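Novice: Quick one: sequence and predicted model below, then my questions.
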Amino acid sequence: MTQTGPLSGIRVLDLTSVLFGPYAAQILGDWGADVIKVEPLTGDAWRYTGQFRNRGMSGQFMAVNRNKRSLAIDLKHPDGKSVLQRLIPSADVLVTNIRPAALARLGFGYESCEQLNPRLIYAAATGFGQDGPWAKRPAFDEVIQAASGLASSIGSDEEPEFVPSLVGDKICAFALAGAVSAALFRREQTGTGQMVEVPMLETIAGFNSIEMFGGAAFEPPIGPIGYKRMKERRPVRTKDGWLTMLPYSGENWCAFFEAVGRPELIEELCVKDPVLRSQNIDKIYACMNEIGPTRTTSQWEELLLRLDVPHTAFARISEIDQQPHLKAVEMFTIIDHPSEGKVRQARPSTRFSESPAAIRRVPPRLGEHSREILEEAGFDEREIEVLLNGKGMALGS
């Protein structure tokens, strides 16, 4: 199979499950890496979460496990351990979200893997930094949203709210893919591997602090914490729907209020001065909510496009593949899966002009590539049969 993408030639052992780790490994696969998904004999738990045509192949699982081959082994079984030990010397990257202490007990902590392959990039997707008191705690997206302050930012200190999306896992997946790429670059310079850790709590807390520190970005604080503008921003109701419109610069605001026949608001709300405009932002957005219902969504879009004011109508998630820009760039594609039929997925969004990312492999069935991977690792037919009979691994159907 033709390899494409800037990571072509890189082999990744993916010892992850559910979302954070698998999504990071899929990004590396989209970027050209040969990703071997090492699964327990029961499979990644994410295989059974959400809707599916066939058990073990849910849409959610397939969304983060394309461009991978599946190897099903039992790492608690001596035979399963021997397989992974044979694979590690040929790998460039090992990605895991198994808790570090548990993986070390199995014999695959960083120090053990480094002895097998000094060039290995050992990437640990953790919930909490392993040098902190919460190192051994289990972590899920809602736990991280709560502990990082993100839920407080979305709601309030008095009544926090979760983002209705697994944003912590997905943001951290991009951070992990970037960290692995950086470590691979350093290896090209030095010839040696290293351990990379991306802890969810620290990553999301830092991500959230950028604008949410507010006045607390200074010591001592010079104002309240938080970003008031985000609290005031709301979808604007139009005559027949909803719109987001975000005049941004002083020129934008002046042009906007002139065009809607409210020029007096330019001076009244001090929109020319960025500092005073920020102080009046709640009043400004209140005026926009009053003005919104005077036009239809399409009338607003025609006007705002002419004024060069940032805006868009709201896309329904049920119709997201028909959003005009996304449809034009063919963001969503239909792939033909041999057992699951036609499957809709988002293509890789990152563009590489000389080494394009691509969907090369459909999401694998459990253990689908076990024999193929063992043969590549140098196992002969007799050894493979012994492994199968010993119950330390499984072949896919």
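Specialist: Alright, I've got the coordinates.
Novice: Only C-alpha atoms from now on, for both contacts and neighbour counts.
Specialist: Noted.
Novice: Residue 353 belongs to a helix, doesn't it?
Specialist: No: the assignment for residue 353, made by DSSP: H, G, I helix; E, B strand; the rest coil, is coil rather than a helix.
Novice: and the longest helix for the chain?
Specialist: With DSSP state H setting the assignment, residue counts place helix 167-190 as the longest helix in the chain.
Novice: Counting by contacts, list what it packs against.
Specialist: Here helix 167-190 is seen to pack against helix 20-30, strand 121-126, helix 141-148, strand 194-199, helix 200-212 when contacts are counted using 3 or more C-alpha pairs under 8 Å, 6 or more residues apart in numbering; DSSP states H and E.
Novice: Of these, which stretch is the most buried?
Specialist: Across the helices and strands packed on helix 167-190, averaging neighbours per residue (mean count of other C-alpha atoms under 10 Å) puts helix 20-30 on top, at a mean of 29.
Novice: Need the residues that contact that helix.
Specialist: Applying C-alpha atoms under 8 Å, 6 or more residues apart in numbering, the contact partners of helix 20-30 are 5, 7, 12, 14, 16, 35, 64-68, 95-97, 125, 169-170, 172-174, 176-177, 348, 357-360.
Novice: Put this next to the previous one:
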Amino acid sequence: MTTSQPGTPGSPPLPYSGLTVVEWAGDPAGEGTGRLLVELGADVIKIEPPQGSPTRRIGPFAHDVVSADTSLTFWYYNFGKRSVVSDGSESDQALLHRLLVGADVLLITLRPREIAAAGLDYSELLTTHPQLIILSVTAFGLDGPWADYRTCDLVGLAAGGPLASCGYDDHSIPPIRPGGNQGYHTATSFAHCGLLLALLDRQRTGAGQLVDVSMHESLAVSGELANPYWFYPKVLVHRQTCRHAQPVPTQPALFRCADDRWVYFALILADRKPWDALVAWMESLGVAADLTDTAYDDLAHRQQNFAHIQELIECLFLLQDATTAYHEGQRRGLPIGPVNAPEDVLDDEHLQARNFFTTVAFDSDLSALVPTSPYRFSSFQTVAPTRAPRLGEHTGHVPAAKEADR
């Protein structure tokens, strides 16, 4: 399925077509939420300070040119938005009120201290704009003893708990943060869900409301196995190399291949069907050794001889390159996958077949290959990425356009 811009002749409207969002956000959690809304048809107007959003100063930078308009980080989180900068001729609050006339959502990431410094009062905003939904996405929520604490993706993952489950078998090494802004993106997912609920409620009541989303709380309920193990048997899980944290160590699941790449293979000894498929595969390559003996039909025997089985599996993968092992294992119905580097993902045949990546041009000299929406819908098409706005590109135009639309 390809993507298209809203308004393509003959195409149905997108879920957020006609939804106007004013974004006052300066971190990936807020900006990522705005990008999700753009992909589904919303018009997102981004308020920036004169120096630009903080993400404009985060690299890498296109062609290694450091400027407010060349940050690939900013591009990624802000495709398709419009940028408005207060030039000092009016207060931020006056600009905000002008933009909120007819707006549906205020997406904002200010902490309570910053809200007070900006002279904002969310209750007054809702009184002035009764249909407005204020979507607040902050580190620790709008109240409580940590409400004004600063954060980053690493702090969020640490304070929320998931970081304790991430790392290596060697526990003399500290926990390791997973890449990709996983903490911010978890908050983004919860923020989107909260907004959907508020929009549904507005359909019923006609009234807006404040939605208070905490990154900390989003992560505190995202600890995977750590939470149920503590809630019920009261035991702690321990991090393991490239596999789920568990109360007791489990078998390694990474195997080196002939081309020096790695595959992840989850061997489940207790399930007879994948065991038989594995042994047949190993036998076809001459490395099954004694695993074909009837003694291995017994689960207890397999468990007792696991170290021996593991050594033979290592031989199996050393005979093949990672791609061959991946496809052959999958053909035999086994849970196996290659450990891809980011550059490998760009060449992934499956993602290419689904047109997941596309090139977006910022101007005649600057372009980047970017991911499209992860959504695929049968009744409508999502928005193809368009370039992120230059700093203040729409200042002076957006308010006038909104007045004309009224």
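Specialist: Everything's here; your move. All of these numbers come straight from a predicted model, not from anything done at the bench.
Novice: Superposing both, give me the TM-score.
Specialist: Scored by TM-score structural alignment, normalised by the length of structure 1, the superposition of the two chains gives a TM-score of 0.83; 370 aligned residues with a C-alpha RMSD of 2.9 Å.
Novice: quick revisit: output the residue interval of structure 2 matched by the longest helix of structure 1.
Specialist: Under TM-score structural alignment, the alignment places helix 167-190 of structure 1 onto residues 182-205 of structure 2.
Novice: Buried residues in the matching stretch, which are they?
Specialist: For stretch 182-205 of structure 2, burial by neighbour count (16 or more other C-alpha atoms under 10 Å) applies to 182-188, 190-192, 194-195, 198-199, 202.
Novice: ok, those vs residue 228 of structure 2, which is closest?
Specialist: Taking C-alpha to C-alpha as the measure, residue 228 of structure 2 sits nearest to residue 186 out of those, at 19.1 Å.
Novice: residue contacts, the closest one?
Specialist: Counting by C-alpha under 8 Å, 6+ apart, residue 186 of structure 2 has contacts 215, 218, 219.
Novice: just to revisit the earlier point, buried members of the contacts of helix 20-30 of structure 1 into ChimeraX, please.
Specialist: Buried members of the contacts of helix 20-30 of structure 1, defined by 16+ other C-alpha under 10 Å, are picked up in ChimeraX with:
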select :5,7,12,14,16,35,64,65,66,67,68,95,96,97,125,169,170,172,173,174,176,177,348,357,358,359,360
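Novice: ok, residues contacting stretch 376-395 of structure 1?
Specialist: Stretch 376-395 of structure 1 has contacts (C-alpha under 8 Å, 6+ apart) with 41, 71-75, 77-80, 86-87, 366-371, 374-375.
Novice: And for stretch 317-333 of structure 1?
Specialist: 315, 344, 345, 346, 347, 349.
Novice: Now, the residues you listed that are in helices?
Specialist: Within the contacts of stretch 317-333 of structure 1, no residue falls in helices by DSSP H.
Novice: Just the buried subset of those, please.
Specialist: Buried residues within the contacts of stretch 317-333 of structure 1, defined by neighbour count using 16+ other C-alpha under 10 Å: 345, 347.
Novice: Format the helices and strands packed on helix 167-190 of structure 1 as CSV; extra columns: distance to residue 285 of structure 1.
Specialist: Written out in CSV, the entries for these read as follows (distance: least, C-alpha to C-alpha, whole Å):
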stretch, distance to residue 285 of structure 1
helix 20-30, 37
strand 121-126, 40
helix 141-148, 28
strand 194-199, 37
helix 200-212, 19
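Novice: So which of the ones you listed is nearest residue 57 of structure 1?
Specialist: Shortest distance between residue 57 of structure 1 and those, using C-alpha to C-alpha, is found for helix 20-30: 14.4 Å.
Novice: quick one: that closest one aligns where in structure 2?
Specialist: Helix 20-30 of structure 1 falls opposite residues 29-39 of structure 2 when the two are matched by TM-score structural alignment.
Novice: post-alignment, that stretch versus structure 1, mean distance?
Specialist: Per the superposition on structure 1, stretch 29-39 of structure 2 and its aligned residues are separated by 0.7 Å on average (mean C-alpha distance after the TM-score superposition for structure 1).
Novice: on that earlier part again, let me know the closest of the buried residues of stretch 182-205 of structure 2 to residue 67 of structure 2.
Specialist: residue 184 (23.9 Å).
Novice: and that closest one, what does it touch?
Specialist: By C-alpha under 8 Å, 6+ apart, the contact set of residue 184 of structure 2 is 28, 29, 153, 156, 215.
Novice: centre of the chain versus the helix or strand harbouring residue 239 of structure 2, how much separation?
Specialist: Using DSSP states H and E, residue 239 of structure 2 maps to strand 238-240. Centroid displacement of strand 238-240 of structure 2 relative to its chain, using C-alpha atoms, centre = their mean, to the nearest Å, is 23 Å.
Novice: tell me what it is packed against?
Specialist: Under the contact criterion of 3+ C-alpha pairs under 8 Å, 6+ apart, strand 238-240 of structure 2 touches strand 243-246.
Novice: I'd like the next helix or strand past the strand it packs on.
Specialist: Note on strand 243-246 of structure 2: by DSSP H and E, the next helix or strand toward the C-terminus is strand 254-256.
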